[in-house]
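**Student:** here is a sequence together with a model predicted from it:
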Amino acid sequence: MEVRYATNPAATKTYDSETLRSEFLIENLFVPGQLNLVYSHVDRFITGGVIPTAEPIKLEADKREMGADFFLERREIGIINVGPKGSVTVDGTEYELDTKDGLYIGLGNKEVIFKSADAANPARFYLSSTPAHKNYPTVKIALSEAESEHLGSITSSNERVIHRYIHLNGVQSCQLVMGMTLLKPGNMWNTMPCHTHNRRSEVYFYFDMPEDGLVFHLMGEPSETRHLVVRNEQAVISPSWSIHSGVGTNNYTFIWAMAGENQVFHDMDMVAPKDLR
């Protein structure tokens, strides 16, 4: 498990591109036959990716970093399959996940096993985990069952559909809020006008991008913006004080996960474009 420590805005505005990437960008989540995890001290997020091939892969706790006997001893987790069909078995109960289906698993579940339906065409499970204080039921969320909202327009290049999987009006959790945004063809901007939410942090995971596609992810304080060049299946850790917006070379999809003081999706401190620097 890789560990990332939290940083502050005063230090961040002095970073060069290499330092920004090493602090905030997660580049190599998906490796066939492996489970890769990054532990961030920003709201204690754990972000991960797993591609089970010939053999199933079990979710294990890193005892040194987590101080736990099993991964969900004091945590909850949200999972979205961004690849072909697969399944997640939770304490003996199997949940089949098609492309873009999600799964919430609550605190206290001891065994989580990932498996692909076809080892030659494996599933790709994206994971986001946060600390938890009580157990909520394990729930599968099919893409068709997620709460959906159509936003934006082609004239501002941000027509998109937001799918909310884990949220106050849907699948319940202790603090994790998780969903997915799909940009329509011909649209490249996300979360613009942008915002911050000093009461919670966020992790963005970009995918459904062509091999030569990229996103310029905007971050930093509104008066001290920076950017990260992000490619397919890479994630960005976004501290509470940072904007989190971006523009791509083509349309793309991203998964967002939030944690912090509350779970109110629309609790945002909006930033007018004229105030960005």
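**Tutor:** The structure has been received and is ready for your questions.

**Student:** alpha carbons only for contacts and neighbour counts from here, please
**Tutor:** Noted.

**Student:** what segments of the stretch 151-277 of the chain are strands?
**Tutor:** Assigned by DSSP state E, counting those that start in this stretch, the stretch 151-277 of the chain shows strands spanning 160-166, 177-183, 189-190, 195-196, 200-207, 215-221, 224-230, 234-238, 245-248, 253-260, 269-270.

**Student:** the stretch 1-150 of the chain now?
**Tutor:** According to DSSP E, counting those that start in this stretch, the strands that the stretch 1-150 of the chain contains are 2-4, 25-26, 35-40, 46-50, 57-58, 75-81, 86-90, 93-97, 102-105, 112-116, 125-131, 139-141, 147-151.

**Student:** out of the strands of the stretch 151-277 of the chain, indicate the one that is most buried.
**Tutor:** Of those, the one with the most neighbours on average (mean count of other C-alpha atoms under 10 Å) is strand 189-190, at a mean of 26.

**Student:** who does it touch, helix- and strand-wise?
**Tutor:** strand 245-248 (3 or more C-alpha pairs under 8 Å, 6 or more residues apart in numbering; DSSP states H and E).

**Student:** go with 10 Å
**Tutor:** strand 177-183, strand 215-221, strand 245-248 (3 or more C-alpha pairs under 10 Å, 6 or more residues apart in numbering; DSSP states H and E).

**Student:** on that earlier part again, out of the strands of the stretch 151-277 of the chain, nearest to Phe70?
**Tutor:** Checking these against Phe70 by C-alpha to C-alpha gives strand 253-260 as the closest, at 21.1 Å.

**Student:** check it against this one:
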Amino acid sequence: MQIRQATSPREAKTFDTEQLRQEFLIENLMSGPAFTWVYTHYDRMLIGGLVPGTAAVTLPTYDALKSNFFLQRRELGVINVGGKGVITADGTDYSLEKLDCLYLSRGTKDVSFRSSDGSQSARFYLISTPAHAEHPTTLMKAKDSTVVELGSKEACNERTIYQYIHENGVKSCQLVMGLTVLAPGSIWNTMPCHTHDRRMEAYFYYDVAEDARVFHFMGEPSETRHMVLKNEEAIISPPWSIHSGAGTKNYSFIWAMGGENQSFTDMDAVAMKDLR
């Protein structure tokens, strides 16, 4: 488990490209049948990835958590972006096809992950936040999520948003999670952009073509910066930062938030004229 400290905007504006990437970019999340975790001190979110085989991989605890088991004081959201997989939580099996989401309650002790087919591995993206109460472990299929169509072809940002864990969907303590799929010919996400000082956010870009890249924009609205990402890389977005991107082709991404509230529409819009 890698620990990332919080960085102030005053520090961030002095970083070169390599420093920006070291602080905010998460590479090699889907590196194989062992968990990869990054613990960020922004709202103490954990960002992880796992590509299991057909043998079950058990979720361990870590010394950094100082807990008896991983979910003793935490909740966990998982979205599968690969082949069919199974998550077993305290003896109950949950089958996840591509884009299905599972919320795991605080207090869940025994959790394991496996792929249903060794030739098409599941690819589990995981987000965990601190939890103060227990909500039911819940599986939400992509087709049952709240679906919102946004953007337009003219603005090159036609996209479909799938909301899973949020105030009007799967219940949680503070975790908010869903994904966005851009239509062919569209490249922009979250533009016009915004900030929300009440909560941090993480983006995980997936289904990015091998010969494509996503230019992710961050920073204060008056001091924007960018990083270039390839498929299955994630970005930590501080509460003070915008979070937006443009791809050389259409792509998809998972968004997840943790912090003071769960209102999806709680955002401080930034006018185009104010971006620098």
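**Tutor:** Structure's in. What do you need? This is a predicted model, so every value here is computed, not measured.

**Student:** just to revisit the earlier point, how about CSV for the helices and strands packed on strand 189-190 of structure 1, with distance to Thr14 of structure 1 added?
**Tutor:** Below are these laid out as CSV (distance: least, C-alpha to C-alpha, whole Å):
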stretch, distance to Thr14 of structure 1
strand 177-183, 31
strand 215-221, 11
strand 245-248, 20
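
**Student:** and these: which comes nearest Ala119 of structure 1?
**Tutor:** From those, taking C-alpha to C-alpha, the stretch that ends up closest is strand 177-183, at 25.7 Å.

**Student:** tilt between that closest one and strand 125-131?
**Tutor:** When axes from the mean of the first three to the mean of the last three C-alpha atoms, to 10 degrees is applied, the directions of strand 177-183 of structure 1 and strand 125-131 differ by 140 degrees.

**Student:** strand 177-183 of structure 1 vs structure 2, average offset?
**Tutor:** Following superposition, strand 177-183 of structure 1 is found to deviate from structure 2 by 0.4 Å on average (mean C-alpha distance after the TM-score superposition for structure 1).

**Student:** tell me the angle that strand makes with strand 160-166.
**Tutor:** 160 degrees.

**Student:** which part of structure 2 matches strand 177-183 of structure 1?
**Tutor:** Using TM-score structural alignment, the residues of structure 2 aligned to strand 177-183 of structure 1 are 176-182.

**Student:** quick revisit: closest to Thr225 of structure 1 out of the strands of the stretch 1-150 of structure 1?
**Tutor:** strand 25-26 (15.7 Å).

**Student:** find the nearest non-adjacent residue to Gln120 of structure 2, please.
**Tutor:** Excluding its sequence neighbours, the residue lying closest to Gln120 of structure 2 (C-alpha to C-alpha, 6 or more residues apart in numbering) is Gly83, at 4.9 Å.

**Student:** hang on, isn't that neighbour packed against Thr54?
**Tutor:** No - in this structure Gly83 of structure 2 lies outside contact range of Thr54 using C-alpha atoms under 10 Å: 11.4 Å.

**Student:** what is in contact with these two at once?
**Tutor:** Here Gly83 of structure 2 and Thr54 have Ser115, Ser116, Asp117, Gly118, Ser119, Gln120, Ser121, Ala122 as joint contacts, going by C-alpha atoms under 10 Å, 6 or more residues apart in numbering.

**Student:** ok, these vs Leu59 of structure 2, which is closest?
**Tutor:** Ser115 (14.6 Å).

**Student:** nearest spatial neighbour of that closest one, chain-adjacent residues omitted?
**Tutor:** The nearest residue in space to Ser115 of structure 2 (C-alpha to C-alpha, 6+ apart) is Gly85, at 4.2 Å.

**Student:** kindly report the same for Ser148 of structure 1.
**Tutor:** His163 is the one closest to Ser148 of structure 1 (C-alpha to C-alpha, 6+ apart), at 4.5 Å.
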